[in-house]
Structures are given as C-alpha cells and as structure tokens.
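Colleague: attaching a predicted model along with its sequence, questions to come.
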Amino acid sequence: MTIILTIFLINTMLFMMLNHPLSMGGMVIIQTIMASLMTLMIASTAMFPLILLIIMTSGMLVLFIYMSSVASNEKMKSSWKLFFSYMIISGLMYIIMPEMSNMHGNYFNIYIKNEEINLLKLFSYPSHYIIIMMVLYLMLTMIIVSFIATIKEGPLRTK
C-alpha cells in the first residue's frame, strides 16, 4: 500500500510539470490505475475499482480522440528538467514514506474497517433505490445525448 501511495504522490507532483495533452492523459490513466488499486485494497469487493477504472478510461478515450483530431501532429518534447525532478522527488519520497507509515499505526486499519461498513450501507435496502434511479437516469441521459448529437454537427464532423 505504501509503494502505491508513493507512486501516486510522485505522479501527482509530476503532473504539474507536464505540458502536452497526451502525456497528461497518460498520467491521468496511471493515476486512475493507482487509485483503483488502492480502492481494491481498501474495499472487500472489486466492483468499485472496476467501475472507477472503466469510467475514467472511457472518459480518457473520448479526450484522446478529441485531442488527436485537434492537435494531430504535435511532437512531445522530452525535458531533462522533468527527468531530474522525477529523480529528486522519488528519492525524497522513498526517504519520507517509511517514517510516515509508522505514524498512523492502527488508526489506518480502523479507518479501513469503517469505510467498508459505510460502503455496505450505501448499497443496503433503503438507499439502493436511489442508486438504481441514478444509474437509470445517467443511462437515459447518455442515450438521449447520443440521439441528439449527429455526426455532421459534432466536433469530429466528417466533410
């Protein structure tokens, strides 16, 4: 868990230094995978991380298609400044993280057990009707938007 958290924090710091949209999209996909792995370790089921991964990956696919149509031939520039900052940040994180992992002790385990109980309460009897209504509303909205948007009027229109 601490290794995934370390990589997550390093990628978060490096995200601010990126300037190309495709590299930012790749970093968001890596962050999504790390968040899904952390959620998988905390939750007892794999349903929540899988939903998170599918939703974020599909959103990034839409952004990738849009960016490839807008800026198709731009080159990504590799920067030595980014490489050295990555090395410095990762070195500092490996020094700091073992000390941080000893600080929380058993409080983190208690927090994880409370989170599992809260997730189970979310999908229990009285509130599962609201969740089903939200899913149906989102599906209906997606179907209506796909019927409204035609190929000739969208941002990726054909000539």
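Modeller: Everything's here; your move. Quantities reported herein were computed from a predicted structural model and do not represent experimental measurements.
Colleague: for the rest of this, base every contact and every neighbour count on C-alpha atoms.
Modeller: OK.
Colleague: how far away is Ile112 from Met38?
Modeller: 11 Å (Cα to Cα, to the nearest Å).
Colleague: between these two, who's got more neighbours?
Modeller: Between Ile112 and Met38, counted using other Cα atoms under 10 Å, the more crowded position is Met38 (17 against 14).
Colleague: residues contacting the host helix or strand of that one, please?
Modeller: Element membership for Met38 (DSSP states H and E) is helix 21-42. For helix 21-42, the external contacting residues (Cα atoms under 8 Å, 6 or more residues apart in numbering) are 1, 4-5, 7-8, 11-12, 15, 18, 46, 48-50, 52-53, 56-57, 60, 63-64, 67, 112, 115-116.
Colleague: mind checking which of the residues you listed are in helices?
Modeller: Members of the contacts of helix 21-42 lying in helices (criterion: DSSP state H): 4-5, 7-8, 11-12, 15, 48-50, 52-53, 56-57, 60, 63-64, 67, 112, 115-116.
Colleague: quick one: buried ones out of those residues?
Modeller: 5, 7-8, 11, 15, 49-50, 53, 56-57, 60, 64 (16 or more other Cα atoms under 10 Å).
Colleague: and the comparison structure, right after this:
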Amino acid sequence: MKSLFLISLINSCLLMMSSHPVLLMTFILSQTMIVCLISWLYLSVSWFAFVLFLIFLGGLMVLFIYITSLASNEMMKIEAKNFLATLIFLASSLLMMSYFMNSQSTENSIFNSTTKNFFSMYSASASFLILASMIYLLLTLIVVVKISDKFNAPIKNLV
C-alpha cells in the first residue's frame, strides 16, 4: 500500500515536469490506474475500482483525441529548471510521507472509517434504491444507444 502511494507521488511530480500533451495523458492514465488500485485495496470491492477506471478511461479517450489533434507534431523536451524544482519537491514530499506513513494508528483509523462509510452506504435498507438506480442507468444507456443509431439518428443530417 505504501509503495502505491509512493508511485503515485512520483507520478504526480513527473506530471508537473512534463509539457507534452501525449506524455501528460500517459501520466494521467497511469495515475488513474494507481488510484483505482488504491481504492480496490482500501475498499476490497473490485467492481467499484473497475467502474471508476472505465469512467476515467472514457474521459481520457475524449481528451486524448482532442489534445493530439491540437498538438500532433510537437516535440517532447524536458526543461532543466523544471526538473530541478520537481526533484526538490519530490525529495521533500518523500521525507514527509515516510514520517507520516510510519504511524500505524492513522492508517488503521482511516481504513476503519472508510470501510464503515462504504458498507453503510450499501446496507440492506438502501438496496431497493440502489437496484432502482441501476435499472434506470441501464435503461438510459439502452435509450441513448437506440437514439444514436447510425441509420435512425435524429442528429443525422438530412440532405
């Protein structure tokens, strides 16, 4: 768990250092995977992390297409000034993180409160509401797919 936080911190620092759009998207995608892994390990529910990853991935695909169309031939370069500032920030963050992560009491209290809040949200009394929301979302998905059908689309130009 601590190694995932460390990788996330390093990834965030590298994200601040980069300026190329494709490299930024790569760092954001890896950060998304790390966040999903951390949420899966904390909550022990794999479907929540998977749905979170799919939502992030869908948004990133749209951003990736948009940004690569804007900056398709831009060269990647690393500036030395940004690299030094990022390195100093990373070193100080690692020291603070190693100090705070050594205390077991904070980790256990965060884990217990997160787990308690998660399971109270999905209790038996709220199961009908959750099921109704799932059915509503499924029906909405089916309607959107039918509306945006290739041959019967209302968005289609009638020439």
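Modeller: Yes, it's here. Being a predicted model, the structure only gives us computed values, none of them experimental.
Colleague: picking up where we left off before, so which of the buried ones among the ones in helices among the contacts of helix 21-42 of the first structure comes closest to Leu120 of the first structure?
Modeller: Among these, Pro49 lies closest to Leu120 of the first structure (Cα to Cα), at 14.8 Å.
Colleague: most centrally placed residue in the first structure?
Modeller: In the first structure, the centroid-proximal residue (Cα atoms, centre = their mean) is Thr32; its distance is 2.6 Å.
Colleague: counterpart of it over in the second structure?
Modeller: Using TM-score structural alignment as the criterion, Thr32 of the first structure maps onto Thr32 of the second structure.
Colleague: from Ile144 of the first structure, how far off is Thr150 of the first structure?
Modeller: Distance from Thr150 of the first structure to Ile144 of the first structure, by Cα to Cα: 11 Å.
Colleague: again with Thr12 of the first structure
Modeller: 36 Å.
Colleague: go on, Glu153 of the first structure?
Modeller: Distance from Glu153 of the first structure to Ile144 of the first structure, by Cα to Cα: 16 Å.
Colleague: one more: Phe108 of the first structure?
Modeller: 44 Å.
Colleague: before we move on, what about His20 of the first structure?
Modeller: Distance from His20 of the first structure to Ile144 of the first structure, by Cα to Cα: 33 Å.
Colleague: what's the average distance of the helix or strand harbouring Ser92 of the second structure to the first structure?
Modeller: Under the criterion of DSSP H and E, Ser92 of the second structure resides in helix 80-101. After superposition onto the first structure, helix 80-101 of the second structure sits on average 2.6 Å from its aligned residues (mean Cα distance after the TM-score superposition for the first structure).
Colleague: just to revisit the earlier point, would TSV of the buried ones among the ones in helices among the contacts of helix 21-42 of the first structure with distance to Met97 of the first structure be doable?
Modeller: As requested, those are exported to TSV (distance: Cα to Cα, whole Å):
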residue	distance to Met97 of the first structure
Leu5	9
Ile7	11
Phe8	12
Asn11	15
Phe15	20
Pro49	24
Leu50	27
Leu53	26
Met56	28
Thr57	29
Met60	30
Phe64	34
